[in-house]
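In: 3D, please:
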Amino acid sequence: MPAISRVDTSFLARWWRNVDRVTLSCVCILIGFGYVLMLAASPAVATRIGASRDMFILKQVVFLTLAGLIVVATSLLSPRGIRRLALAGFVLATAATALTLVHGIEIKGARRWIALPMMSVQPSEFLKPCFAVVTAWLLTERRYRRMLPGMPIALGLFAVILLLLKSQPDIGMLSVITTVFMAQLFIDGLNIFFVGAGAGCMVAAFLGAYVAFPHVRSRVERFLHPNVGDHYQIDTALRAFGNGGLMGRGPGEGRVKDLLPDAHADFVFAVAGEEFGMLVCLFIIGVFCLIVVRTLLKLLREDDPFIVVATVGLITGFGLQAFVNMGSTLHLIPTKGMTLPFISYGGSSAMSVALTIGMVLALTRHRMGESRIPRGRSSFAARKATA
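Out: From the prediction side, this is the model:
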């Protein structure tokens, strides 16, 4: 984008000067990798299922273009606009997630998707960013509106999500949302004893999932015992990394990737390893780390508790999703069907991650001279916040 004069006071000019351009550039880099790796990974997958070789590529071009527009459009909003968007999105995503239990598409024993023309949508993907913002508002607003039972409402909303995701079932998504919620409670000032109790409950819930859900037990046992069950995908992914070595085989020269059933989705990181090598994989990891660390460092100068708690929740979900995908591809953790943000194939994932980063950019945007005190707070609260 060309340089903008400092005397230009238009809305877009102020947005460009105040938005975190480093994070925005990192998002553009990840979207670029998404295009390149989809060109490398998807033709073999499409041919294997009897579809056009270009089907996944053309769809991903549309998905990532929409994702880029969502990032920019959402980053233009004010904190109040982000709250309203999150509330509306949470209501719609919760209703749609409940609808999957009745009219959802069943894939591998789970009902998580709703069929739409040209694509299927996973509504629970949009619960992550919307729930993080709504929870942040409830937890922080209760300090200024004594009659608002923010904590009980937040716990109630979490219980609804828990029941819905358990019924699908989607234990991976539930684990991410639970971790986001615990991180927000900790940042909001929850006693460390209760934080430890919550972590213990998460461990107990995982053990319960291990006993109750056969697919969870299968994945854990395959991770712990190499001679148990089917290891085809993870073994092929590790072969792809080994075949790529330090510098990679070169664009379009990978061969092991063609044997990966989910090379375009959950195992796209292995395609990057084979064709571009370990150095590019480290660069991709560095881009994700830069987004997370830079966002958290910006919060050290933030004095609005809502912005701090909401942004921590959003960036925790983003970073955890990237870690789970790359960690499972490298066989560091049990496999979990979770996409790599902006890189893996998937419309729901690309748009929900775009909404997440757009909200982060909007909340961390520098607002010189703008009041950060939401309407409805008392004059005492306003004086205290501006002191």
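In: switch to C-alpha atoms for all contacts and neighbour counts from now on
Out: OK.
In: which residues touch the nearest residue to K257 once chain neighbours are set aside?
Out: Here the nearest residue to K257 in space, its sequence neighbours aside, is V271; by CA to CA, 6 or more residues apart in numbering that works out to 5.7 Å. Shown in contact with V271 (CA atoms under 8 Å, 6 or more residues apart in numbering): L37, A40, A41, A237, A240, F241, G254, K257, A263.
In: sequence B follows; please return its structure for comparison with A:
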Amino acid sequence: MRALSSSNHSPAALWWRSVDQVGLLLVGLIASIGVALLFAAGPAAAARLGIASSFHFPLRQLVFLVPAFALMIGVSMLTPLQARRLGVVLFLAAAALMLAALLFAPEINGAKRWIALGSFSLQPSELAKPGFVVAASWMLAEGARNPRFPGAAITAGLYALLMALLILQPDYGQAALVTALWLVMLFVVFGWSWWMIAVGLAGAGSIAGGYFFSPHIARRIEAFLDPAAGETYQVDKALQAIAHGGWFGRGSQGASVKYQLPDAHTDFIYAVAGEEYGFILCAGILALFGALVVRFYARAASLSSLFAQSAVCGLAAMIGLQSFINIAVNLRALPAKGMTLPFISYGGSSLLATGLAFGLIFALSRRHGPAARRKEIMP
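Out: Predicted coordinates for the structure are as follows:
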């Protein structure tokens, strides 16, 4: 590693010494587990969908991982000033694409969330979340620094815009997640306040709205509360797969439930981990995500910039909450919600958005010198 030693002042060496190397290692481990699990779940999904190549899904995942990691590394090299500008542009672009999806995209499963780009489908709301966290953190931090600046009001407007677009799709689960992220940022910047109560009520309202105005969401909640009254096939099979795996799993030859699980390669890949590799890997995945979030929060606590603290905490909460929701659905601890397990579930849109979020975290949590810190606080 002489090329990256302290005597080397090249951009790559400076980046390597300033970036969170432990965080990078944890992200790499999670992505590696994701590829291994897709080699386990992919053949069953390909056979069920009539795809000739058994390894269609893991190979495509590897194809998407390359730009996702390139994006993560590239974004992690940005200065805090560049990162927050990227967040604003990202949020505005994603909001415009979400509006375009509402106006022009075909309805899929009762929702307009996807934009077709050739053989690739983009879900703009995945990109809107990290953009919102960075843009909102910037406004909140500016408002805290300068009482005359209406940072909280601007952030409320951004939140209202994103919530409106999500509810119109509809995607009440993402709306609830965005609300939770905003609560985290408000707490970091202001501590406990009436703002948190108001935002919490707004989040509860989005869930209630989903129950009363979306038959699809209502069916999922009713099935969760009373399994005998609704369609619980996938969750039942997920629990069966995890139970079948026991402590150490059944291996690729002994695993059978994954062939009966429609979304084994996406939302229910955690169940495949349980069946093939057992409780040991399931606990390991939980530990990795837990360690990653704790690591990010520890880095955030050491930062001098309120903006960077808020953004890193919000982005870390996004990764942590999304992981928690996915795993909880697999264990029937929450109603079914189409939310992927970051860097593990199959999906190009999710991979790129997660890579971007990790890149922003690494960019904002880097150990910057005095000159960089002076730039960071400039408007």
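In: of all the contacts of V271 of the first structure, which comes closest to I107 of the first structure?
Out: A263 (18.0 Å; CA to CA).
In: is the closest one in a helix, a strand, or coil?
Out: For A263 of the first structure, the secondary structure call by DSSP: H, G, I helix; E, B strand; the rest coil comes out as coil.
In: surely it meets A41?
Out: Yes. Contact criterion CA atoms under 8 Å: A263 of the first structure and A41 qualify, at 5.6 Å.
In: can you work out which residues contact both of these two?
Out: K257, V271.
In: quick one: the spatially most central residue of the first structure and L340 of the first structure, what's the gap?
Out: Compute the mean C-alpha point of the first structure, and by CA atoms, centre = their mean the closest residue is F318, 3.7 Å away. When distance is defined by CA to CA, to the nearest Å, F318 of the first structure is 10 Å away from L340 of the first structure.
In: same question for T316 of the first structure.
Out: 14 Å.
In: more neighbours: which of these two?
Out: L340 (27 against 21; other CA atoms under 10 Å).
In: and the residue nearest to K257 of the first structure, how far from A199 of the first structure?
Out: Counting by CA to CA - V271 of the first structure and A199 of the first structure are separated by 35 Å.
In: how close does the helix or strand where Q82 of the second structure lies sit to the first structure?
Out: Per DSSP states H and E, Q82 of the second structure falls inside helix 80-104. Mean deviation of helix 80-104 of the second structure relative to the first structure after superposition (mean CA distance after the TM-score superposition for the first structure): 0.9 Å.
In: pull out the buried positions in that helix.
Out: Across helix 80-104 of the second structure, burial judged by 16 or more other CA atoms under 10 Å covers 80-81, 83-84, 86-88, 90-95, 97-102.
In: then stretch 218-234 of the first structure?
Out: Under 16+ other CA under 10 Å, the buried positions of stretch 218-234 of the first structure are R219, E221, R222, F223, Q233, I234.
In: surely the second one and V228 touch.
Out: Yes. Under the contact definition of CA under 8 Å, E221 of the first structure touches V228, with a separation of 6.9 Å.
In: for the first structure, which segments are assigned as helices?
Out: Ranges of helices in the first structure, per DSSP state H, are 11-18, 21-48, 55-75, 79-103, 124-141, 150-167, 171-187, 192-212, 214-224, 232-244, 268-299, 305-329, 347-364, 379-386.
In: average gap between the longest one and the second structure?
Out: Between helix 268-299 of the first structure and its aligned stretch in the second structure, the superposed structures give an average distance of 0.7 Å (mean CA distance after the TM-score superposition for the first structure).
In: tilt between that helix and helix 21-48?
Out: Interaxial angle, helix 268-299 of the first structure versus helix 21-48 (axes from the mean of the first three to the mean of the last three CA atoms, to 10 degrees): 160 degrees.
In: quick one: K237 of the second structure and L261 touch, right?
Out: Yes. Using CA under 8 Å, K237 of the second structure is in contact with L261, at 6.3 Å.
In: between the two, which one's more packed in?
Out: L261 (24 against 21).
In: run a quick neighbour tally on the equivalent of F69 of the second structure over in the first structure.
Out: Superposed on the first structure with TM-score structural alignment, F69 of the second structure falls opposite G68. Residues contacting G68 of the first structure under the criterion other CA under 10 Å number 20.
In: nearest spatial neighbour of G68 of the first structure, chain-adjacent residues omitted?
Out: G68 of the first structure's closest residue in space is A354 (CA to CA, 6+ apart), at 6.9 Å.
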